[in-house]
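1. from the sequence below, what's the structure:
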Amino acid sequence: MTSEQKAKITELRTAGFGYANIANTLGLTKNQVVSFCHRNGLAGEKSTQATKGKPDVGCCKNCGKPIVQVPGRKQIKFCSDECCQSWWNAHPEAVTRSADAVYSFTCACCGKPFTAYGNRSRKYCSHACYITGRFGGDGRE
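-> Modelled structure (predicted):
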């Protein structure tokens, strides 16, 4: 656990966030967060009286900013489109992909084998090969 994660746990816990919510936000396990909180005096029961009548508040998976959840609607995970995009770019392993949509090809320019997801009609392995194959050069003037 990094010092940045420890500081964020302290910040979120003092703001009233739960262990699981903090763990999901920081990409840690709930047990790691619970252990850290118990060692550093951040443990405690969440008061049902304090949360009664307040809207459900989560936090952004990317930056940790508080997000107010609207009852009766799908829960949101990110505070903005920018946070959503940057999180998914940083976590490509979290993308669920169908094995049926992975296609194998041989590049029409360089002859190297390559795979592509979701595109049955690829000819080239890269943009550089496309330029060479299509225009007969490196594409520079």
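2. going by C-alpha atoms from here, please, whenever you check contacts or count neighbours.
-> OK.
3. after the lengthiest helix in the chain comes which helix or strand?
-> The helix spanning the most residues in the chain, taking DSSP state H as the definition, is helix 3-14. Next helix or strand after helix 3-14 toward the C-terminus (DSSP states H and E): helix 19-26.
4. and for comparison, fold this next one:
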Amino acid sequence: MAINEQTKSEIRALRLQGYGYRKIAGEIGISRDLVRNYCKTNALDGLGSSLINVPRCANCGKAIEVKPTGRRRKYCSDKCRHQWQEATPLMHEHSCTYCGKKFTSPAKVAKYCCHKCFERDRFWRKEDVQMVMEYIEKEEPVPNAPGWIKKLINGILDE
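-> Presented below is the predicted three-dimensional model:
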């Protein structure tokens, strides 16, 4: 008899709470041997009470061997770490300092939405200054100006 995914997750949850094979089998309504075999193949065997504080892989739930030194591991292997990162990508919201466009990036700190904006902000040219001056003369907001120019203009216009 095969165990479906819901039953597997129930077994895992009860086992991690410290339940024994017989008690899990009674709760779920399947044989003790099925529970025991599933637990043995998924590193959930041993005394139920000993599983409560064992560190588990964030991806597959297998027990992680605790080493006496170093930081605490979150994954049992690099393969699990990659699978988890692909399944749950962490994206951060940013605003481009050059064009002001909102964008997402996996980096915690990002200033530009693209390389073109980086180049324009970093390497400002004289032609661009003339364009800014035209906008100032028209008393219109300056689009696509570097942040330091915008701050300078705002400082001048506020006075």
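5. TM-score for the pair, please.
-> The TM-score (TM-score structural alignment, normalised by the length of the first structure) is 0.40; 87 aligned residues with a Cα RMSD of 4.3 Å.
6. packing partners of the longest helix of the first structure?
-> Under the contact criterion of 3 or more Cα pairs under 8 Å, 6 or more residues apart in numbering; DSSP states H and E, helix 3-14 of the first structure touches helix 19-26, helix 30-39.
7. of all the ones you listed, which one is nearest residue 68 of the first structure?
-> Residue 68 of the first structure lies closest to helix 19-26 among those, at 13.1 Å (Cα to Cα).
8. mind listing what's buried along the closest one?
-> For helix 19-26 of the first structure, the buried set under the neighbour-count rule, 16 or more other Cα atoms under 10 Å, comprises 19, 21, 22, 23, 24, 25, 26.
9. can you redo those residues as JSON lines with distance to residue 11 of the first structure?
-> Shown next, in JSON lines, are the buried residues of helix 19-26 of the first structure (distance: Cα to Cα, whole Å):
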{"residue": "19", "distance to residue 11 of the first structure": "12"}
{"residue": "21", "distance to residue 11 of the first structure": "13"}
{"residue": "22", "distance to residue 11 of the first structure": "10"}
{"residue": "23", "distance to residue 11 of the first structure": "13"}
{"residue": "24", "distance to residue 11 of the first structure": "15"}
{"residue": "25", "distance to residue 11 of the first structure": "12"}
{"residue": "26", "distance to residue 11 of the first structure": "12"}
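10. break down the second structure into its strands, ranges please.
-> With strands called from DSSP state E, the second structure shows them at 92-95, 102-105.
11. follow-up on the earlier one: Throw the helices and strands packed on helix 3-14 of the first structure into JSON lines and include distance to residue 67 of the first structure, thanks.
-> Shown next, in JSON lines, are those (distance: least, Cα to Cα, whole Å):
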{"stretch": "helix 19-26", "distance to residue 67 of the first structure": "11"}
{"stretch": "helix 30-39", "distance to residue 67 of the first structure": "20"}
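12. perfect, I'm done here.
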